[in-house]
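K.L.:
no sequence on hand, only this structure:
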């Protein structure tokens, strides 16, 4: 039997409980999302149609839209936490535990090179994570679009929904795996590696989300004062404010008056001519998803390469 087969079998046995837990998470979250996309969404739609047909809302009394919205929201939060679950596992057990206990050194003396040892430990979980997270993203998109009334679900640009609806969640799980592998090699102690990996994953995910609006050209809508901010609260907002006669864009002056005419006079005193909003509309969903995913995968590749370089230097 080849050393690669032995290493693969040993890795599977070592992390079989992690595989079982991941499979259970995928089945549980996926099953509940299918429930939300089917019976719960249908129940909410029936109630909504009945409410629309009611001639007098006051006579219809309190309307219970069912648990669709709450269930969907909780499952969306659960999907957002998946990269951090991966980070906790990867930081604690992917490389750190074997290096701390000396199991890795034993494997290296029995015909398994350090490079092959690390490759197997990263490749197998990467495939499992990518497949499971991708399935959840597909089912989540189905649950998000299941209800007929858009008011039942968060807007597409809401951060939790945005990431759960696209491949950025998959890329974040793979990035967490790479962070855990590198941290384990550098630290070689289970508990410190766990904490560092979770913290580094949080920083990486937050940085990717912050950079996301700037990875694709945005749209700017200009409107008159009486028309309000065009495009505001319809997409991923970058900035909004007031345009001036010279063409510059400045923050809108404070105005507490209830009359727009009073506010307009104040704005005009500051050389204002109208409002502007710079944002990403719904048509930018996939460009934003793909560019952010590409960024996370690039970081993942760099972290993976760094893991092999560090391991090679430490093992000679």
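P.N.:
Arrived safely. Nothing here was measured: the structure is a model prediction, and the numbers come from that model.
K.L.:
from here on, just use CA atoms for contacts and neighbour counts.
P.N.:
Noted.
K.L.:
for the residue nearest the centre of the chain, give its distance to residue 205.
P.N.:
Note on the chain: the residue nearest the mean C-alpha position is residue 163, at 3.3 Å, using CA atoms, centre = their mean. Taken as CA to CA, to the nearest Å, the spacing of residue 163 relative to residue 205 amounts to 10 Å.
K.L.:
go on, residue 191?
P.N.:
In this view, residue 191 and residue 205 are 21 Å apart by CA to CA.
K.L.:
which residues of the stretch 51-200 of the chain fall in helices?
P.N.:
57-60, 68-89, 96-101, 103-108, 114-144, 159-164, 168-187, 190-211 (DSSP state H, counting those that start in this stretch).
K.L.:
okay, these in a markdown table with distance to residue 151 next?
P.N.:
As requested, those are exported to a markdown table (distance: least, CA to CA, whole Å):
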| stretch | distance to residue 151 |
| --- | --- |
| helix 57-60 | 17 |
| helix 68-89 | 9 |
| helix 96-101 | 46 |
| helix 103-108 | 54 |
| helix 114-144 | 11 |
| helix 159-164 | 14 |
| helix 168-187 | 24 |
| helix 190-211 | 25 |
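K.L.:
adding another structure so you can compare the two:
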């Protein structure tokens, strides 16, 4: 059965291997160049004790480091899209046809009429192709995580939806789920093209819903409330306002994931308006507002603003939790496949 499965899967496997080799070449050639630029700049910064110092040399090195993310940003976006798309491609082109095509063409009868049981036939197919799917995704995820290391260190943010979904171990969970989803749909729908289309639609929906509705709530977030006064306003980064509400950009720890920043409220918990405090918001004619001055003026009104975030220490727990969720879902789909096969056999 293993040899038969390999013969049926050989074309997809060789195509995937060729594409993986091409992607690895791109990762290595460009990544080695970027890592060299990054480490060389850091080494030059060491004698100066900083890359953002007052000397011209330190400022030049700081500018060189800050230019690195901008130089590689287009390629980073493309490579992240590649890693995120691979599980979907696996589900569409490896999962959906795995059983669906055999049921559609009737070739499954050749195996089912032999001495091999249906459950063993299904188990071998799922194991051979499933291991290949997860291994391929793991290699691409590892390559991207290594490649983007300098950029992630400089940006200090691993929480963006595309970044989190394309780094470390989460792509493995996506690959296992997408493959199991495609296989299950091919088995139930018994038509390859509809199964492929449904697999793609479900995977896209998951990539949209998980970062907004599920991931932020897997662990309790941290909330910090700032009183609006001169002392706290000196820590604020910016000010944004409309006719109905306003808020300050509040500070969060480095590497934190900002999940919520509601507008400024009063002591009763009601959102307040700018026009309620005209003396605190003079017309600056386009100049940047003096946040400390605004904070000092608003201090007597007992206003506050809350920022909610996940600290950097939540990154790996959330990676493991999200990966575990999709592995469990993949296991449930595989169990559905075996249930369906046994039901048909009986």
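P.N.:
Sure thing, it's come through. Since the structure is predicted, the reported quantities are computational estimates derived from the model, not experimental observations.
K.L.:
coming back round to it: who's more crowded, residue 191 and residue 205 of the first structure?
P.N.:
Neighbour comparison, residue 191 of the first structure and residue 205: the larger count goes to residue 205, with 21 against 17 (by other CA atoms under 10 Å).
K.L.:
just to revisit the earlier point, out of the helices of the stretch 51-200 of the first structure, nearest to residue 5 of the first structure?
P.N.:
Comparing these by their distance to residue 5 of the first structure (CA to CA), the top pick is helix 114-144, with 9.7 Å.
K.L.:
state the span of the second structure onto which the closest one is aligned.
P.N.:
Mapping helix 114-144 of the first structure onto the second structure (TM-score structural alignment) gives residues 118-148.
K.L.:
same question for stretch 301-312 of the first structure.
P.N.:
By TM-score structural alignment, stretch 301-312 of the first structure lines up with residues 331-342 in the second structure.
K.L.:
contacts for the matching stretch next, please.
P.N.:
Taking contacts as CA atoms under 8 Å, 6 or more residues apart in numbering, the residues outside stretch 331-342 of the second structure that touch it are 118, 119, 122, 180, 181, 183, 184, 187.
K.L.:
average distance between it and the first structure?
P.N.:
With the two structures superposed, stretch 331-342 of the second structure lies on average 1.2 Å from its match in the first structure, counting by mean CA distance after the TM-score superposition for the first structure.
K.L.:
so for that stretch, what gets flagged as buried?
P.N.:
Residues of stretch 331-342 of the second structure classed as buried: 331, 333, 334, 336, 337, 338, 340, 341 (neighbour count, 16 or more other CA atoms under 10 Å).
K.L.:
how far off helix 170-189 does whichever strand or helix holds the last one point, in degrees?
P.N.:
Residue 341 of the second structure is part of helix 315-345, with elements assigned from DSSP states H and E. Put simply, helix 315-345 of the second structure runs at 20 degrees to helix 170-189, going by axes from the mean of the first three to the mean of the last three CA atoms, to 10 degrees.
K.L.:
now do helix 315-345 of the second structure and helix 118-147, the angle between them.
P.N.:
Using the same axes, to 10 degrees, the direction of helix 315-345 of the second structure lies 160 degrees away from that of helix 118-147.
K.L.:
list the contacts of residue 151 of the second structure.
P.N.:
Taking CA under 8 Å, 6+ apart as the criterion, residue 151 of the second structure is in contact with 68, 69.
K.L.:
measure it to residue 98 of the second structure for me?
P.N.:
38 Å.
K.L.:
what of residue 59 of the second structure?
P.N.:
If you go by CA to CA, the gap between residue 59 of the second structure and residue 98 of the second structure works out to 57 Å.
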